[in-house]
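Enquirer: A structural model of the following input is requested.
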Amino acid sequence: MNIFEFFKKFPNEESCRIHFKNHRDKVGVICKKCKGEHHYWLSTIQYYKCKQCGFRTSLKSGTVMENSKLPFQYWYIAFMFATSTKKSFSSLEIQRQLNHKFYEPIWSMMHKIRRVMCKADEEYKLEGSIELDEGFFVTVPNKEERKEKQELKRGVGSQRNSKVLVMVESELNPNQTNQHKANRIVKRLKMVHIEDYKHNTLSKELEKAVETKKTYLITDDGRHYSKLKGLVKSHTSINTKNLKSDKVLPWVHKTISNAKRLFLGIHHSIGRDYTQNYLSEYCFKFNRRNEVDIFDELLLCSVKNTWY
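Expert: Got it, this is the predicted structure:
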């Protein structure tokens, strides 16, 4: 949806409210008091009323907009910006576009939307041939880490580096003849912010992200990957000492480099406590790059009662 289509479809606050209610009715409303699923709509006060206990639920309650005082049109514009391009928009830029006085509510809104994207990708698992590797993203340490006033280290062990586990579905392309392009076709991907590369951490995240019984894992020969063999159907460990890593694991390294450029160019710096939100936004948009209406999918995800 481009900006002309958006304002043609949602010219004012009321049109956004009506559209949001229609999507909420499709998903259904669950009463917070008795868990009832049948409600009346009180049009005069814009509330749902539970048929079982009479408890009233606002249109925003139980959705991503809960406790937000921002108008529906603000949220819809944010949904449009979040899904209309391959890139991203910073919260500061959204604030400028909305001409809103305060930064904090816009920042909070954008991170709520990113958490919805994270929940949406958690509903499925990767399977088949999967490339796996780690990436190190430069982030801003949280307040507790800054208070310690430790001398910053260099390299992999730096306090500014956040560890990210990257998993990409890919398969060999038998028709690839161009030696400058990857010989594998990419499908879906997941990126997870982790604290360390210990076996327990890796195995836990792997079991949550992939169908282990249907997975053919491809990694480098790092020691922290050696114990993953028993978790998946097949594990191929490749020594990359004399090989170019972008040939062995092409899409993992493209994903890491593209995500780093995106974060640096759009956000300039990201807080360590919110790294997963930015990663989830990148994955959500990449995994739905071929879908026609990603806007409606994000909206449906935003009204799911079980997530809030």
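
Enquirer: Only C-alpha atoms from now on, for both contacts and neighbour counts.
Expert: Noted.

Enquirer: where along the protein do the helices fall?
Expert: Ranges of helices in the chain, per DSSP state H, are 3-9, 13-27, 72-83, 91-98, 104-121, 143-147, 199-209, 245-248, 250-262, 275-287, 294-302.

Enquirer: one more to put side by side:
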Amino acid sequence: MNLLDFYHQYPDEASCEEALRRFREHHGLFCSQCGGLRLSWNPSHKSWTCMDCKHEMQLRSGTVMQGSHLPVRDWFAAMFLLTATKRAISTKEIQRQIGRKRYQPVWEMVHKLRDVMGKRDGGYPLHGDMEVDEGFFSTETPEEQKDCPLKRGRGSQRKTSVLVMAESSLPKTPPAKKYSTPKSVGHIKMQVIDDFKASTIKGKIKQGTDGNAYVTTDGFSSYASLEKDGVASSHQAVVTDDKKSVGKVLPWVHIAISNAKRSILDTYHDIKAEFLQLYLNEFCYKFNRRYFGFRFFDRLELCACSYRADFKHRIY
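Expert: This is a model prediction of the structure:
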């Protein structure tokens, strides 16, 4: 689906509301009050009524759009624009495409979509052979630290720490073409972390995997007891001072970090640390569905209908 197809398929608000209704009913709609499946559509109220408990459920109830005053068509357009390209797309570009004069509501809408992207990916634990490493993303200096001397290294006020995990294994059949790395990659996860304590890192790995992964890391001490503490089935630490050697053993985490930095920071230039996880959610969601093609919009629509966002940042 290209942009012309989208506007042809969804020419007005009524068509989007009807599509949302059909989409929700097709994907197993049930009563949020009693769990009943016998729901009757009331077109005048734009709601369903449960035939068992008489509870009325609005068209947007239980979705990322619940409580929003923006038209459903704006939400659909934002979802289409987010999935139409692999690169990051700025809120201003989305605002221009959907014809909204006010920036803030569109900014909040897009962040809510990024929030539910993270929720969706959170339901799929990584497994098998895995690479784990940490990255440092440039973010705005916190307001309370702007007058302090700028630190260097991991403790810099301008850097936010991110734990990166990637399913990575050697394919059974060698690829016909020669690639920069012989390993193939599956899904990835990126999680903002407050510190590099072993307890913090192990907690994130345990949360993001099935507990039976074969983990490869560098020689950082916080990874030392992954196997001993039951976080992974096995753990291989690559200890070397040569960064190129580590890059060959852990290629996909470094590729993911590099691509995420280029995609996010080239588009948004300077972002606040408190919003970095949302941008990483979008990057990982797109990366993990890189082969979906034209089905990508439908998958995000399902995601938007299945989760409510926790993101709340109204300043307007």
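
Enquirer: Can you calculate the TM-score here?
Expert: The TM-score (TM-score structural alignment, normalised by the length of the first structure) is 0.92; 304 aligned residues with a Cα RMSD of 2.1 Å.

Enquirer: sorry, back to before: what would the helices of the first structure look like in TSV with distance to G155 of the first structure?
Expert: Compiled in TSV, those are given as follows (distance: least, Cα to Cα, whole Å):
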stretch	distance to G155 of the first structure
helix 3-9	43
helix 13-27	48
helix 72-83	33
helix 91-98	30
helix 104-121	29
helix 143-147	18
helix 199-209	21
helix 245-248	19
helix 250-262	16
helix 275-287	19
helix 294-302	38
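
Enquirer: Can you lay out those helices as CSV showing mean neighbour count and distance to F137 of the first structure?
Expert: What follows is the helices of the first structure, written out as CSV (neighbours: other Cα atoms under 10 Å; distance: least, Cα to Cα, whole Å):
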stretch, mean neighbour count, distance to F137 of the first structure
helix 3-9, 11, 32
helix 13-27, 15, 36
helix 72-83, 20, 22
helix 91-98, 16, 20
helix 104-121, 19, 18
helix 143-147, 10, 17
helix 199-209, 15, 18
helix 245-248, 16, 18
helix 250-262, 18, 7
helix 275-287, 21, 9
helix 294-302, 19, 26
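
Enquirer: looking at the ones you listed, which is closest to D221 of the first structure?
Expert: Within the helices of the first structure, the stretch nearest D221 of the first structure is helix 245-248; the backing value is 11.3 Å (Cα to Cα).

Enquirer: Which residue would you name as the spatial centre of the second structure?
Expert: Taking Cα atoms, centre = their mean, the centroid of the second structure lies closest to N281, which sits 2.2 Å from it.

Enquirer: how close does that residue get to A260 of the second structure?
Expert: 10 Å (Cα to Cα, to the nearest Å).

Enquirer: Next: V192 of the second structure.
Expert: For V192 of the second structure, the distance to A260 of the second structure equals 13 Å [Cα to Cα].

Enquirer: Over to R295 of the second structure?
Expert: R295 of the second structure is 23 Å from A260 of the second structure, by Cα to Cα.

Enquirer: M109 of the second structure too?
Expert: Counting by Cα to Cα, the separation of M109 of the second structure from A260 of the second structure is 22 Å.

Enquirer: And the strands in the stretch 101-250 of the first structure?
Expert: For the stretch 101-250 of the first structure, applying DSSP state E, counting those that start in this stretch gives strands covering 126-138, 161-172, 184-194, 210-220, 234-238.

Enquirer: The second one vs the second structure, average offset?
Expert: In this case it means strand 161-172 of the first structure. Here strand 161-172 of the first structure, set against the second structure after superposition, deviates by a mean of 0.8 Å using mean Cα distance after the TM-score superposition for the first structure.

Enquirer: ok, W41 of the first structure - how many residues close by?
Expert: W41 of the first structure has 15 neighbours, counted by other Cα atoms under 10 Å.

Enquirer: Tell me the spatial nearest neighbour of it, not counting adjacent residues.
Expert: Y48 (4.7 Å; Cα to Cα, 6 or more residues apart in numbering).

Enquirer: Based on its surroundings, how many neighbours for that neighbour?
Expert: Applying other Cα under 10 Å, I find that Y48 of the first structure has 22 neighbouring residues.

Enquirer: And Y40 of the first structure, by the same measure?
Expert: By other Cα under 10 Å, neighbour count at Y40 of the first structure equals 12.

Enquirer: what residue of the second structure matches up with it?
Expert: In the second structure, Y40 of the first structure lines up with S40, judged by TM-score structural alignment.

Enquirer: quick one: contacts for its match?
Expert: By Cα atoms under 8 Å, 6 or more residues apart in numbering, the contact set of S40 of the second structure is W48, T49, C50, M51.

Enquirer: next one: T201 of the first structure
Expert: Applying Cα under 8 Å, 6+ apart to T201 of the first structure gives the contacts I194.

Enquirer: before we move on, what about I194 of the first structure?
Expert: Taking Cα under 8 Å, 6+ apart as the test, what I194 of the first structure contacts is S162, K163, V164, L165, T201.

Enquirer: if we can go back for a sec, please name the nearest non-neighbouring residue to the residue nearest to the centre of the second structure.
Expert: Leaving out its chain neighbours, N281 of the second structure is closest to G118 (Cα to Cα, 6+ apart), at 4.9 Å.

Enquirer: Could you measure from Y268 of the second structure over to R290 of the second structure?
Expert: For Y268 of the second structure, the distance to R290 of the second structure - Cα to Cα - is 22 Å.

Enquirer: again with S180 of the second structure
Expert: Per Cα to Cα, S180 of the second structure is found 19 Å from R290 of the second structure.

Enquirer: Show me which of those two is the more surrounded one.
Expert: Neighbour count, other Cα under 10 Å: between S180 of the second structure and R290, R290 has more, with 12 against 7.
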